[in-house]
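**Q** Here's my sequence, what's the structure:
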Amino acid sequence: MTRLRNSPDVLVAGGGPAGVAAALTLASRGADVVLVHCAQGAGPRVLESLSPLARPLLRGLGVLDRLPAACHAPCHGNRSSWGGPALTASDFLHGPYGAGWHVDRAPFDAALRRAARAAGVRLHAGSVRSVARHGGRWRADVSGAVMTTPYLVDATGARARLARRLGARLVRTDHLVAVAAGVPLTVPGHDGPYGTRGGRERTSLVESTPFGWWYTASLPGGRQVVMAVTDADLVAGAGLRTPEGWWAALAATRHVRARATGHRTTAPDRLRVLPAGTSRTLPPAGPGWVAAGDAAAATDPIAARGLTHALATGIAAATALTEEADGDPRAQSRYAALVDAVHDEFLRARAVCYRAEERWDTPFWTRRRAPASVTRRAAGATPGSSR
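**A** Have a look, this model is predicted:
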């Protein structure tokens, strides 16, 4: 089949896991796919963890064994100090899929795109600048090149840039941010406080505090990420605007401090403030287009489900487009209903998780105890358990 350079069957905007999952799924079904990705990457991410539930998704996409070891390290479970000072554990090793991963997103995403290219997906560095409907097809300006296509996938992240240009609206639940720093792991041959060789702890750790919560995990390449998570308007009051204030707030923790300060004794040189809020795009699909990953629905990182959600919605979005192309007029509405149902379930689980922490009557926590439109009683909700 002759492929017209600027007239693919599907144009996918966004080269992260959601976009690649959609592109690979479409290519496996015979579609000519152009994947548009920013050559500079999408920037730093909030939580760099991958649930064991993602393994069958990666295997189904044919990429599980094509991801280099340098882009991921094992994650054996979650530890949390939530609702009380003691640590509780949730382990992956006895589950059906084994360990999860802590991933370095830049090489991880690059490896996914290489797999997409090997599967026949055409990569185009740049971004979709504009899009309009003409004669039953989309006409898109892709960094100076004009492409026409019958189908679009928006995988541009939580801002849902493409879907919003097509008339969808972004509904934000909160304005959560993560104030993050990298800490080099430089204690070779040391048995850390959690019984790990080389100071490496292969679990994620979450610890709640009056202003929000802390997260830390070891990443590939001898690094550790440490971040304070709170609402954007509370950053200054918590002292998190400067490296010195951030370091002082870290020193006030118990469990995160034990991990982080074993590797570093001074404040970091700089901090990164990263958006981490919950939002949804309404609608997440329409005739000839779908949104996937954070562009469809972005979730609070307490759930540790972002990458798994990106892969799953990418696959489901591609399936909806295929079914629409095969003449099913309700494919997009079913996909939209699925995205909405999964997001509503996340909101219920998130409410239960936050309400389990009752020690502090501070703005961060009282906001999350307020009655919500979506509530549910559930037992045993812990950080990282909402997927």
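
**Q** all contacts plus neighbour counts: C-alpha atoms, from now on.
**A** Fine.

**Q** nearest spatial neighbour of the residue positioned nearest the centre of the chain, skipping sequence neighbours?
**A** With distances taken as Cα atoms, centre = their mean, G306 lies nearest the centre of the chain, 3.0 Å away. Spatial nearest neighbour of G306, chain neighbours left out: T299 (6.8 Å); criterion: Cα to Cα, 6 or more residues apart in numbering.

**Q** I'd assumed P275 was in contact with the one you found.
**A** No: using Cα atoms under 8 Å, T299 makes no contact with P275, being 10.9 Å away.

**Q** Tell me which of these two has more neighbours.
**A** Using other Cα atoms under 10 Å, the more surrounded residue of T299 and P275 is T299, with 25 against 18.

**Q** which residues does the more buried one contact?
**A** By Cα atoms under 8 Å, 6 or more residues apart in numbering, the residues touching T299 are 276-279, 305-306, 346.

**Q** picking that back up, I'd like to know how far the residue nearest to G306 sits from L234.
**A** 19 Å (Cα to Cα, to the nearest Å).

**Q** Narrow the contacts of T299 to those in helices?
**A** Using DSSP state H, the subset of the contacts of T299 located in helices is 306, 346.

**Q** Can you tell me which of the contacts of T299 is nearest A99?
**A** R305 (14.6 Å; Cα to Cα).

**Q** Roughly how far does that closest one sit from L47?
**A** Look at R305 and L47: by Cα to Cα, they are 9 Å apart.

**Q** quick one: buried residues of whichever helix or strand A111 is part of?
**A** According to DSSP states H and E, A111 maps onto helix 105-118. By neighbour count with 16 or more other Cα atoms under 10 Å, helix 105-118 contains the buried residues 105-106, 108-117.

**Q** Now do the contacts for W213.
**A** W213 touches 206-207, 228-230, counting by Cα under 8 Å, 6+ apart.

**Q** ok, 10 Å please
**A** 81-82, 178, 206-207, 227-230, 253, 302, 364 (Cα atoms under 10 Å, 6 or more residues apart in numbering).

**Q** mind checking the SS state of it?
**A** Three-state assignment for W213 (DSSP: H, G, I helix; E, B strand; the rest coil): strand.

**Q** So for T299 and P275, which residues contact both of them?
**A** A158.

**Q** end-to-end on stretch 136-148?
**A** 10 Å.

**Q** Show me what it is in contact with.
**A** With contact meaning Cα under 10 Å, 6+ apart, stretch 136-148 is reached by 4-11, 13, 34, 36, 124-134, 149-152, 288-289.

**Q** go with 8 Å
**A** When contacts are defined by Cα under 8 Å, 6+ apart, stretch 136-148 is touched by residues 6-8, 36, 126-133, 149-152.

**Q** same question, stretch 216-228
**A** Stretch 216-228 has contacts (Cα under 8 Å, 6+ apart) with 48, 70-73, 102-104, 178-186, 200-206, 212-215, 256, 260.

**Q** here's the other one to compare against:
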Amino acid sequence: MTLEFPKYNCVVIGSGPSGAMAASILARAGRSVILLDRKIQTGTSIGESLPPAINPLLKQLNIYQQFLKSNPISCPANLSIWGDEEPFSNDFIFNPYGKGWHIDRLAFNRLVLDEAINAGADFKSEVRINAVEKRGDEFIIEYKESNQSYSINSDWLVLATGRGHHPLRFLDQRQKFDGLICNYFIKDNHACKDLRTWIEAEKDGWWYSSIIPNKKVVHCYFTDADIIPNSNRISWLNEKFSATKLIKTRLAGNLEQYRWETVDARSGLLDFTSEQQILPIGDSALSMDPLSSSGLWFALSSANQCANVILGNTSKQSYQDWITNQFNEYMSNYTKYYGQEGRWKTNLFWLRRTSTSIRL
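**A** Predicted structure coming up:
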């Protein structure tokens, strides 16, 4: 038997920062909204460095004070070896928005989700979406929770399912612009005193190293999935690490002792112009290369833009135009920053990012 719930103004699929923020804004405005998710993420999560541009956005969304209570670590600068053999420090002291931050990403996700729940949004986790159907002006969403089937009606459907999993076939229309993956591990009990984010280019990709709360440091290597070997992956990564000039000074020893994880980091854009009253946000709408440091900023900004469409403050076309403008700016910066690294411009990884004729 399928149980039916009262109708909602909006169903949000995905309870990460973008989905939770959209639900929070809608609930604060008196709209009925429910968040559905497969699970609440536990363990580790990357995406720990926030640029200074996040500060005015957090204030605009009325979560800045709660954010400060989560004990983020200030980030004064980025230190990089990129296009040159010598390190360069980009100091945020000259940035009009102030300093950046190192955060516990899972704690931040929970902070935004709690904001949505406290604002009045309903939340269901450990659910499986079985079907999404449009009947007239309404969506019928069927899902299963603890072996019980449920059906809910909604005027709007917001997709915040990220780069990967999605419940709707139309997301297969997503354009993907590269094959980037992130190989990472987290080192515990690290007494690192340099609060800067470290970035270092290498002939087949680039390294990222950042401190995070609770005396931890995350180390990442980004490359394309087809460049990394199918066997002896950790040994290959260890060779890449040993060849660095900057990154290896933050970590001693062989990398084979750590637990490595791999996650999707591809850039992509979803064309949703033909979908009525379906709004993708965050990585579901536009996923960005982590080099941009804009993923979380875009997640929250798109949530705000999306909520304003549902509240009637702006049109869906305006939201689509905003996504297009964000994409065009992102791709311009993508080509610009990757183009600054000229030491290995004929290597496949770098050639793919500076040539319009070579894409995955």
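
**Q** related to what we said a few turns ago, next secondary structure after the helix holding A111 of the first structure?
**A** With DSSP H and E, the next secondary element past helix 105-118 of the first structure is strand 122-125.

**Q** Could you pull out the helices in the stretch 251-360 of the second structure for me?
**A** Assigned helices in the stretch 251-360 of the second structure, in chain order: 295-310, 316-339, 348-354 (criterion: DSSP state H, counting those that start in this stretch).

**Q** swap in the stretch 101-250 of the second structure?
**A** Secondary structure of the stretch 101-250 of the second structure, counting by DSSP H, counting those that start in this stretch: helices at 105-119, 233-242.

**Q** could I get the ones you listed as JSON lines with distance to E86 of the second structure?
**A** What follows is the helices of the stretch 101-250 of the second structure, written out as JSON lines (distance: least, Cα to Cα, whole Å):
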{"stretch": "helix 105-119", "distance to E86 of the second structure": "31"}
{"stretch": "helix 233-242", "distance to E86 of the second structure": "17"}
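
**Q** just so I know, which of those lies nearest G30 of the second structure?
**A** Nearest to G30 of the second structure among the helices of the stretch 101-250 of the second structure is helix 105-119; the distance by Cα to Cα comes to 8.9 Å.

**Q** how big is the offset of the closest one relative to the first structure?
**A** Taken over the aligned residues, the distance from helix 105-119 of the second structure to the first structure averages 1.2 Å (mean Cα distance after the TM-score superposition for the first structure).

**Q** and that helix, which stretch of the first structure?
**A** Mapping helix 105-119 of the second structure onto the first structure (TM-score structural alignment) gives residues 105-119.

**Q** Now tell me what touches that stretch from outside.
**A** Outside of stretch 105-119 of the first structure, the residues within contact range by Cα under 8 Å, 6+ apart are 15-17, 20, 23-24, 27-28, 41, 45, 48, 63, 66-68, 70-72, 123.

**Q** go with 6 Å
**A** 16, 24, 67, 71 (Cα atoms under 6 Å, 6 or more residues apart in numbering).

**Q** Quick one, which of these are buried?
**A** Among those, those scoring as buried are 16, 24, 67, 71 (criterion: 16+ other Cα under 10 Å).

**Q** so which pair among those is furthest apart in space?
**A** Spanning the widest gap among these are L24 and C71, at 19.9 Å by Cα to Cα.

**Q** Please check the contacts of W213 of the first structure and keep the buried ones.
**A** Buried, going by 16+ other Cα under 10 Å: 81-82, 178, 206-207, 227-230, 253, 302, 364, out of the contacts of W213 of the first structure.

**Q** Closest to D294 of the first structure out of those?
**A** Of these, the one sitting nearest to D294 of the first structure (Cα to Cα) turns out to be I302, at 15.0 Å.

**Q** And the residue nearest to the centre of the first structure? What does it align with in the second structure?
**A** Looks like G306 of the first structure aligns to G295 there (TM-score structural alignment).

**Q** if I look at that match, how far off is N254 of the second structure?
**A** From G295 of the second structure across to N254 of the second structure, the span is 31 Å (Cα to Cα).

**Q** how far away is the closest residue to G16 of the second structure other than its chain neighbours from A201 of the second structure?
**A** Nearest residue to G16 of the second structure, sequence neighbours excluded (Cα to Cα, 6+ apart): N109, at 5.9 Å. From N109 of the second structure over to A201 of the second structure the distance is 29 Å, taken as Cα to Cα.

**Q** Looking at the buried residues of helix 105-118 of the first structure, which is nearest G95 of the first structure?
**A** F108 (23.7 Å).

**Q** what's the matching residue for P184 of the first structure over in the second structure?
**A** Checking TM-score structural alignment: P184 of the first structure goes with D188.

**Q** re earlier: relative to V33 of the second structure, how far out is the match of G306 of the first structure?
**A** According to Cα to Cα, G295 of the second structure stands 24 Å off from V33 of the second structure.

**Q** before we move on, what about D271 of the second structure?
**A** 25 Å.

**Q** and what of A27 of the second structure?
**A** To V33 of the second structure, A27 of the second structure is 6 Å away according to Cα to Cα.

**Q** Find residues that contact each of those two.
**A** Residues touching both A27 of the second structure and V33 (Cα under 6 Å, 6+ apart): A121.

**Q** Please give the number of neighbouring residues around L348 of the second structure.
**A** 15.

**Q** Ok, T44 of the second structure next?
**A** A count of neighbours around T44 of the second structure, defined by other Cα under 10 Å, yields 12.

**Q** excluding its backbone neighbours, what's nearest it?
**A** L106 (7.3 Å).

**Q** before we move on, what about A42 of the first structure?
**A** G16 (7.8 Å).

**Q** what about the one you found, distance to R45 of the first structure?
**A** Counting by Cα to Cα, the gap from G16 of the first structure to R45 of the first structure is 11 Å.

**Q** for L240 of the first structure, same thing?
**A** Applying Cα to Cα to L240 of the first structure and R45 of the first structure gives a distance of 18 Å.

**Q** So between those two, which is more surrounded?
**A** Taking other Cα under 10 Å, L240 of the first structure and R45 do not tie; L240 has more neighbours (24 against 14).

**Q** list the contacts for that one?
**A** Contacts of L240 of the first structure (Cα under 6 Å, 6+ apart): W246.

**Q** Compare D271 and V33 of the second structure (neighbour count), which wins?
**A** Neighbour count, other Cα under 10 Å: between D271 of the second structure and V33, V33 has more, with 26 against 18.

**Q** Assess the claim that the more buried one and A121 are in contact.
**A** Yes: between V33 of the second structure and A121 a contact is recorded at 5.3 Å, counting by Cα atoms under 6 Å.

**Q** rewinding a little: now the match of P184 of the first structure: closest residue in space, sequence neighbours ignored.
**A** K216 is the one closest to D188 of the second structure (Cα to Cα, 6+ apart), at 4.7 Å.
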